[in-house]
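Peer 1: no sequence on this one, just coordinates:
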């Protein structure tokens, strides 16, 4: 867990200064790096997300409602709370200026020290996150503000990535279950 002083300086103040500098410079769009952790509360406290997170896939029904970016945030630590603030700040800038802001709730891009069970649902390859970022950069001007989950097309994901396909054309090519990953 990051210390509050670091989060305040880097995520709260730093996020504001980046957005304000982008606005003043007439930048077209900012891609804000958020985190899937802003909705971790669902994976800790609600089924079937808890079973997915803990690798108890036998408890997961064939179909289930995934957590959408329109569902309320549920951070469980200060880092995630600071990212919710960043998403909200991006929304304010997109509403009050010409700046377009797209927030990416990035999943587990690095594999080295991630819990295997949790990793299966949050996994995102470097190629997929690069693909999503490129889709966001190239998105039409009509995408003034949005939030997308940066997750590969994993079998047991609990976050809904369909709005990224619908809004910016993101189609992940990888999944945790592919040979060499899981």
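Peer 2: Happy to help now that I have it. Small disclaimer: the values here were computed from a predicted structure and weren't measured.

Peer 1: every contact and neighbour count from this point should use C-alpha atoms.
Peer 2: Noted.

Peer 1: what sits against the closest residue to residue 169 other than its chain neighbours?
Peer 2: Taking CA to CA, 6 or more residues apart in numbering, and ignoring the residues beside it in sequence, residue 169 has residue 135 as its nearest neighbour in space, at 6.4 Å. Contacts for residue 135 (CA atoms under 8 Å, 6 or more residues apart in numbering) come out as 168, 169, 170.

Peer 1: swap in residue 146?
Peer 2: So residue 146 contacts 101, 102, 103 (CA under 8 Å, 6+ apart).

Peer 1: mind listing which of those are in strands?
Peer 2: Assigned to strands by DSSP state E, the following of these qualify: 101, 102, 103.

Peer 1: what about the residue nearest to residue 169, which SS state?
Peer 2: Classification of residue 135 by DSSP: H, G, I helix; E, B strand; the rest coil places it in helix.

Peer 1: repeat for residue 34
Peer 2: Of the three states, residue 34 takes strand according to three-state DSSP.

Peer 1: which outside residues touch the longest helix along the chain?
Peer 2: As assigned by DSSP state H, the longest helix anywhere in the chain is helix 78-96. Contact partners of helix 78-96, identified using CA under 8 Å, 6+ apart, comprise 1-2, 4, 7-8, 11-12, 15-16, 19, 23, 32, 34-35, 37-38, 73, 75, 99-103, 144-145.

Peer 1: check which residues of it are buried.
Peer 2: 78-87, 89-91, 93-94 (16 or more other CA atoms under 10 Å).

Peer 1: show me what contacts the residue lying closest to residue 27 once chain neighbours are set aside?
Peer 2: Computed as CA to CA, 6+ apart, the closest residue to residue 27 that is not its neighbour in sequence is residue 99, at 6.6 Å. Under the criterion of CA under 8 Å, 6+ apart, the neighbours of residue 99 are 22, 23, 26, 27, 28, 29, 30, 93, 144.

Peer 1: second one coming, line it up with the first:
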């Protein structure tokens, strides 16, 4: 029986680098794609390094060849100009999905973001938290692009039968950087658990899930993730003594305060 091959776009990015060792398995080959340099394979590591852009149809067609599943992390991860966001995050995701469709890739995981619903007020979460499939309220051009990513995923599932999971990722770093992060943190280990659940779910479908750990101060519902086998083991509360400040009014935090097209949130 051949090894499972999983293509990971954006493999040189923050989340991609965190996931590389956590997704490694003896029966899995990770095909890692990015326009930026990627660390070469270590001895015994089952990886294939691909240099290419998610905006390049030929590169993506080649990258999707003989792939069993795709994890799409590639793209601009902050606010940017409309032209750049459109080219990379929106048109680029369409290029990725079209290449996957043409290659017969049956399962795709798309990195969405909390910024697709960034203008949801924290106070509207309710006792069970903000549902994973809450309708979009993007806070930036970047947030708009993630709402479009989810819509494209829905289209490719409904029209072509592709299994698509969209992850509204909160704050995926080794540790939260501020008070907001105590609510939105997704530990790297939990991120890998969520990805594994999305790769293993038995029934094909279209889903939007929160990519957040089971934080004591959590404001989103993890029920949709739990329904496919995601069970968080981490809680940002252990970092509470390291941060200060107050929880912002909106889920998107600083992204709700910047000018459209400005590169960095306040």
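Peer 2: Cool, the structure landed. Please read all numbers here as calculations on a predicted model, not as lab measurements.

Peer 1: where does the equivalent of residue 136 of structure 2 over in structure 1 land in three-state SS?
Peer 2: Taking TM-score structural alignment as the alignment basis, one finds that residue 136 of structure 2 is matched in structure 1 by residue 73. Each residue gets one of three states, and residue 73 of structure 1 gets coil by three-state DSSP.

Peer 1: enumerate every residue touching residue 73 of structure 1.
Peer 2: For residue 73 of structure 1, the set of contacting residues under the criterion of CA under 8 Å, 6+ apart consists of 38, 39, 84.

Peer 1: now, which of the residues you listed sits nearest residue 158 of structure 1?
Peer 2: Within the contacts of residue 73 of structure 1, proximity to residue 158 of structure 1 (CA to CA) peaks at residue 39, which comes in at 10.2 Å.

Peer 1: that closest one reaches residue 70, doesn't it?
Peer 2: No - counting by CA atoms under 8 Å, residue 39 of structure 1 stays clear of residue 70, with 10.8 Å between them.

Peer 1: which residue is nearest the middle of structure 2?
Peer 2: Nearest to the centroid of the C-alpha atoms of structure 2, with distances taken as CA atoms, centre = their mean, sits residue 111, at 2.3 Å.

Peer 1: ranges for the helices of the stretch 101-250 of structure 2?
Peer 2: In chain order, the stretch 101-250 of structure 2 shows helices spanning 141-160, 179-184, 188-200, 223-226, with DSSP state H, counting those that start in this stretch as the criterion.

Peer 1: can you add distance to residue 15 of structure 2 and give those back as TSV?
Peer 2: What follows is the helices of the stretch 101-250 of structure 2, written out as TSV (distance: least, CA to CA, whole Å):
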stretch	distance to residue 15 of structure 2
helix 141-160	16
helix 179-184	15
helix 188-200	8
helix 223-226	19
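
Peer 1: residue 235 of structure 2 is nearest to which of those?
Peer 2: Comparing these by their distance to residue 235 of structure 2 (CA to CA), the top pick is helix 179-184, with 8.2 Å.

Peer 1: so that closest one corresponds to what in structure 1?
Peer 2: When helix 179-184 of structure 2 is aligned against structure 1 using TM-score structural alignment, it corresponds to residues 117-122.

Peer 1: residues in contact with the matching stretch?
Peer 2: Looking at what lies outside stretch 117-122 of structure 1 - CA under 8 Å, 6+ apart - the contacts are 36, 52-55, 107-108, 111, 151-152, 154-158, 176-177, 182.

Peer 1: surely residue 132 of structure 2 is in contact with residue 212?
Peer 2: No - with contacts defined as CA under 8 Å, residue 132 of structure 2 does not count as touching residue 212, sitting 10.4 Å away.

Peer 1: please pull up the equivalent of residue 237 of structure 2 in structure 1.
Peer 2: Taking TM-score structural alignment as the criterion, the aligned counterpart of residue 237 of structure 2 in structure 1 is residue 177.
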